[in-house]
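K.L.:
The following comprises the amino acid sequence and a computationally predicted model.
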Amino acid sequence: MTFYEETIRSKTIYKGNVTEYVVDDVKLPDGKMAKREIVRHDGAAAVLPFTNDDKLILVKQYRKAIDQLSIEIPAGLKDETDENSMETAKRELEEETGYNAKSWKFVTSFYSTPGFTDEFLEIYEATDLFQIEDPLSPDEDENIEVIKATYDEAWDYYNKGLLRDSKTVFALFYWKMRKLEIKLGE
């Protein structure tokens, strides 16, 4: 079976600072026509910043889309100054937390929700953290509280429904696997 959908017409219905909203008329493999509503996105990077005493640095902020507080790993959008996604991750860690790291490692990448958006997220692990004396300022529309959470505290945030975005849930399970690998290696 062929799975390709041919775009017959594409129309931008709104272009914002972060996303572009597009409606595509597509021809399905069986010849029928359908509409696809797509959110175009420039991509983002996120960081799992681990302290030397095995805490994860998280950020607490209000998310209007879900009308509630959210506790998340630091992350942000790629911008024109970033050479690559690691540069985005480094910039976002500094802007949101005031930290940088001596050691960086690529962890994974994924499409956040390919049913309606092309947002591609790349995740890095940062260790050997150090505070920046005069860090980059957060975005002017961001109100962030930095949290250093132990493994159990992070899972408690999850169980209370405060930590539920996909990248941070991934971070919890990554941390769990990391702890299991260390335990098995002993």
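P.N.:
Right, received. Where do you want to start? Numbering: from 1, shown residues only.
K.L.:
use CA for all of it now, contacts and neighbours both
P.N.:
Noted.
K.L.:
buried residues in stretch 17-31?
P.N.:
Thr19, Glu20, Tyr21, Val22, Val23, Asp24, Asp25, Val26, Lys27, Leu28 (16 or more other Cα atoms under 10 Å).
K.L.:
what helix or strand is the third one on?
P.N.:
Assessed by DSSP states H and E, Tyr21 sits inside strand 19-27.
K.L.:
Please identify which of the buried residues of stretch 17-31 is nearest to Arg164.
P.N.:
Thr19 (21.9 Å; Cα to Cα).
K.L.:
returning to that earlier point: make CSV out of the buried residues of stretch 17-31 and add distance to Val146.
P.N.:
Listed next are the buried residues of stretch 17-31 as CSV, based on distance: Cα to Cα, whole Å:
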residue, distance to Val146
Thr19, 26
Glu20, 30
Tyr21, 32
Val22, 35
Val23, 38
Asp24, 41
Asp25, 44
Val26, 45
Lys27, 48
Leu28, 47
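K.L.:
picking up where we left off before, name the helices or strands packed onto the strand holding Tyr21?
P.N.:
Counting contacts by 3 or more Cα pairs under 8 Å, 6 or more residues apart in numbering; DSSP states H and E, strand 19-27 packs against strand 6-15, strand 33-41.
K.L.:
quick one, that strand and strand 33-41 angle?
P.N.:
Going by axes from the mean of the first three to the mean of the last three Cα atoms, to 10 degrees, strand 19-27 is angled at 160 degrees with respect to strand 33-41.
K.L.:
Presented hereafter is structure B, for comparison with structure A:
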Amino acid sequence: MEWRVRSSRYVVRDRWISVRADECLTAEGIEVSPYYVLEYPDFVHVVAYDADDRIVLVRQYRHGLGGTSLELPGGVAEPSDADALATARRELREETGYQGGSFALQATLSPDPAKLTNRLHLVVAHGVCPGRFSPDRSEQISVELVSRAQAYELALSGAIMHAQHVGLLLTALQRRF
């Protein structure tokens, strides 16, 4: 079933993304060339509940969309992060100021197994408390707290536009740790 890679070359390679062009042969010997693979670092998204059982969301500008997007907090795993939980704690604190509480890895998924090499980690946190946040200089983030019912409605109504976030939020709302 696996394809054989006869050669690879990088079309783009920088700190955020690498685009690889592979020359492949399928198990049946059919040539697929070039086959573009995007290499991104792993990332984490957090469904965080505060002491009042409200979910912490962020609203921020997204250049690809050309507008603001209501989303789950999260971001790219840094080499200094010990694991997905460390990334989740760091990103939640940086983007929202919320910290503390208990964190658990709920799922590790592939955002697009056809062309992406990275993994997406869904972390759920309970009992987080507000604090001071420090987003990256390029991020202009506002924090919004919503009830479970509101989060569910936002996900189903299209108010949360990011398809991955809709799926992650609905998954977390269905399960508890």
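P.N.:
In hand now; what should we look at? Note that the coordinates shown come from a computational prediction; the quantities given were computed from them, not determined experimentally.
K.L.:
Out of the helices and strands packed on strand 19-27 of structure 1, which one sits most buried?
P.N.:
With neighbours taken as mean count of other Cα atoms under 10 Å, those reach their highest mean count in strand 33-41, at a mean of 16.
K.L.:
Tell me the helices and strands packed up against that one.
P.N.:
strand 19-27.
K.L.:
Tell me the residues of structure 2 aligned with the strand it packs on.
P.N.:
Alignment of strand 19-27 of structure 1 against structure 2: residues 17-25, by TM-score structural alignment.
K.L.:
Distance from the chain centre to that stretch, please.
P.N.:
23 Å (Cα atoms, centre = their mean, to the nearest Å).
K.L.:
ditto for stretch 77-95 of structure 1
P.N.:
So, by Cα atoms, centre = their mean, the centroid of stretch 77-95 of structure 1 is 12 Å from its chain's centroid.
K.L.:
rewinding a little: now the helices and strands packed on strand 19-27 of structure 1 in CSV, with distance to Leu56 of structure 1?
P.N.:
Output for these, formatted as CSV (distance: least, Cα to Cα, whole Å):
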stretch, distance to Leu56 of structure 1
strand 6-15, 35
strand 33-41, 27
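K.L.:
Tell me the residue in structure 2 aligned with Arg91 of structure 1.
P.N.:
Checking TM-score structural alignment: Arg91 of structure 1 goes with Arg90.
K.L.:
Enumerate every residue touching its match.
P.N.:
For Arg90 of structure 2, no contacting residues are found, by Cα atoms under 8 Å, 6 or more residues apart in numbering.
K.L.:
tell me the secondary structure for it?
P.N.:
What DSSP: H, G, I helix; E, B strand; the rest coil gives for Arg90 of structure 2 is helix.
K.L.:
ditto for the one 4 residues further on
P.N.:
Here Glu94 of structure 2 is recorded as helix under three-state DSSP.
K.L.:
can you check Ala107 of structure 2 too?
P.N.:
Ala107 of structure 2 ends up strand, using three-state DSSP.
K.L.:
isn't it right up against Val124?
P.N.:
No. In this structure Ala107 of structure 2 lies outside contact range of Val124 using Cα atoms under 8 Å: 9.4 Å.
K.L.:
These two: who's more crowded?
P.N.:
For Ala107 of structure 2 and Val124, the more surrounded residue by other Cα atoms under 10 Å is Val124, and the numbers stand at 24 against 13.
K.L.:
Now do the buried residues in the helix or strand harbouring the more buried one.
P.N.:
Element membership for Val124 of structure 2, per DSSP H and E: strand 120-128. Of the residues in strand 120-128 of structure 2, Leu120, His121, Leu122, Val123, Val124, Ala125, His126, Gly127, Val128 count as buried by neighbour count, 16+ other Cα under 10 Å.
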